[in-house]
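In: here's a sequence, model it:
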Amino acid sequence: MTHVGRYLGPATNWKTMQQTEAQAILAASLNLWSIWETNPTNASYFSDAQGASDGKTEAAYAQSFGQPKGTAIYHTIDYDVQPDAYSRILEHFQAIKAANTGYKVGVYGPYGVLQYLYQNGAADYYWQTYAWSGGFLVSFAHLYQYQNSVTVAGINVDRDRILLDPGGWQQIMASTLQRGSTGDAVKTLQQELNTVLGIKLTVDGIFGPSTEAAVKSFQQQYHLSVDGIVGPQTEAALKAAYAAKSGTTGKVQQAISLIQQAQSLLKEVE
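Out: Below is the predicted model of the structure:
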């Protein structure tokens, strides 16, 4: 087990993650991803107004747990969605994105509606359930839920496969860097950006407009979400790129080469 997905929300809700639980998960060096769910079990739940409300409310709970900006919060679609509801669900997620304050938007649901939302750029992260999916799996899923209600270490859980980085967070990521950040972590960031991009940022430990522009340039070049925020995904990509550029490890370069070859083969298959 490397990752745990848990619900945000009021402490009075039986399924909501408690602060002590979040601390225990992170202290165990597990990666934590967040879920927002109220009652998304039929088409009538989804609307512009509900999406806007969800986007604001879930961000407030995420902040209360210390979840770093730039990480994902997954919103669920928990029923057998029919195509006639796709457009209103899209509007719902567009409203979430507009109301959200710095967090990435994730979506959980079955195959068909995820395909539609992905084609319309509705979310940043995708978590598919096997339920109502007819045995199909989307090619872009970050998470795949393949089994429900099993017991692990005495706890009833659903099992998921991690297919791509799901945008979760760890204790070490509590200091997500963005404009206004200062300190040694910013100096390290500036040094790494200089090496990777071949630029000459002033290494002063101040995350200002120039550093933000460099981060966005890196994100664009490495096909990440371009928001100028150094969250888990951007940091991991930058560390790998820096190691390759600076020659600190030949294995990293070899891994990158292998990944590129695999991507090329996948494109040929497609």
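
In: please count neighbours and contacts with C-alpha atoms only from this point.
Out: OK.

In: please report how far Thr12 lies from Leu32.
Out: Counting by Cα to Cα, to the nearest Å, the separation of Thr12 from Leu32 is 21 Å.

In: and these two? Which one has more around it.
Out: Taking other Cα atoms under 10 Å, Thr12 and Leu32 do not tie; Leu32 has more neighbours (22 against 8).

In: in which helix or strand would I find that one?
Out: Using DSSP states H and E, Leu32 maps to strand 31-36.

In: other SSEs contacting that strand?
Out: Packing partners of strand 31-36 (3 or more Cα pairs under 8 Å, 6 or more residues apart in numbering; DSSP states H and E): strand 3-7, helix 19-27, helix 48-64, strand 72-76.

In: ok and it relative to strand 72-76, angle-wise?
Out: Inter-element angle recorded for strand 31-36 and strand 72-76: 40 degrees (by axes from the mean of the first three to the mean of the last three Cα atoms, to 10 degrees).

In: now strand 31-36: how far from the chain's centre is it?
Out: Distance of strand 31-36 from its chain centroid, counting by Cα atoms, centre = their mean, to the nearest Å, is 9 Å.

In: please provide the structure for the following sequence as well, for comparison with the first:
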Amino acid sequence: MSGIAGVDYAWTHPGGAALKAAGKKFACRYLSDDHRKNLSKAEAKDLSSHGVACVVVWEAGAKRALSGSKGGAADAKKAEQQAAALGMPQDRPIYFAVDFDATPGQQDHINAYLDGAAGVIGRERVGIYGGYYPVKRALDAKKAHWAWQTPAWSGGQWDHRAQIRQGAQQTIGGVGCDLNVATADDYGQWSPH
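Out: Predicted structure coming up:
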């Protein structure tokens, strides 16, 4: 599959020069309660200076999306504050992680969580990260405008609407990174202003 090559990683960072040398055009990075794994302003500037765009995902625990509307609103407020401090433009999306094998019976809680986030940042900025099924269900219900799909828990299926697809792993600059491909020109990327 052709597309725009990117990566995601958490606590260790390969740096903009290494990502550029590896042909990567974007890095999906964390916003969370754990500042050690979060994107920093210095890192965002380093990435940008090497032509690597940023994409952000909020994750406060694998199953946090089951916390419903109140959890989604609380997380979106924190994510929005962190993103603003990084210099992220206010029209760019924030993906919210559903990092487990979510069942159909859990989707109402996930949708409520995304509704809570939308009440804070606007529906047009809400993204979902997860396997095929929660991504498809959230997009079908119009609870998220953006989607980043992992192959985990997907049974080999891909939702064609997902703007980013996660894939294999590669070591870049001594750091283990998940490889991603953006399948749309606009996948939520930005550079700090």
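
In: can you calculate the TM-score here?
Out: The pair, once superposed, lands on a TM-score of 0.81 when counted by TM-score structural alignment, normalised by the length of structure 2; 169 aligned residues with a Cα RMSD of 1.8 Å.

In: all helices of structure 2, in order?
Out: 16-21, 41-49, 68-86, 107-121, 132-140 (DSSP state H).

In: report the buried residues of the second one.
Out: The one in question is helix 41-49 of structure 2. Residues 41, 43-48 are the ones in helix 41-49 of structure 2 that count as buried (16 or more other Cα atoms under 10 Å).

In: what span of structure 2 lines up against stretch 238-248 of structure 1?
Out: Counting by TM-score structural alignment, stretch 238-248 of structure 1 falls onto no part of structure 2.

In: and that stretch, how far out from the chain middle?
Out: Centre to centre, stretch against its chain (Cα atoms, centre = their mean), the figure for stretch 238-248 of structure 1 is 23 Å.

In: what does it contact?
Out: 192-193, 195-196, 218, 249-250, 252-253 (Cα atoms under 8 Å, 6 or more residues apart in numbering).

In: closest one to Gln145 of structure 1 among the helices and strands packed on strand 31-36 of structure 1?
Out: Set against Gln145 of structure 1 and scored by Cα to Cα, those come closest in strand 3-7, at 11.0 Å.

In: tell me the spacing between the most centrally placed residue in structure 2 and Gly156 of structure 2.
Out: Centroid-nearest residue in structure 2: Val57, 3.3 Å away (criterion: Cα atoms, centre = their mean). Per Cα to Cα, Val57 of structure 2 is found 23 Å from Gly156 of structure 2.

In: which residues sit in contact with Ala85 of structure 1?
Out: Ala43 are the contacts of Ala85 of structure 1 under Cα under 8 Å, 6+ apart.

In: need the counterpart of it in structure 2.
Out: So Ala85 of structure 1 corresponds to Gln106, using TM-score structural alignment.

In: cool, Val107 of structure 1 as well?
Out: In structure 2, Val107 of structure 1 lands on Ile128 (TM-score structural alignment).

In: from Asn38 of structure 2, how far out is that match?
Out: 18 Å.

In: ok, those two, which is more surrounded?
Out: Ile128 (30 against 21).

In: for the more buried one, which residues are in contact?
Out: Going by Cα under 8 Å, 6+ apart, Ile128 of structure 2 touches 95-98, 135, 138, 144, 146-148.

In: hmm, 7 Å instead?
Out: By Cα atoms under 7 Å, 6 or more residues apart in numbering, the contact set of Ile128 of structure 2 is 95-97, 135, 144, 146-148.

In: same question for Leu193 of structure 1.
Out: Ala214.

In: in a strand, Ala255 of structure 1, correct?
Out: No. Ala255 of structure 1 sits outside any strand when classified using DSSP: H, G, I helix; E, B strand; the rest coil, being helix.

In: quick one: it from Gln50 of structure 1, how far?
Out: For Ala255 of structure 1 relative to Gln50 of structure 1 (Cα to Cα), the value is 43 Å.
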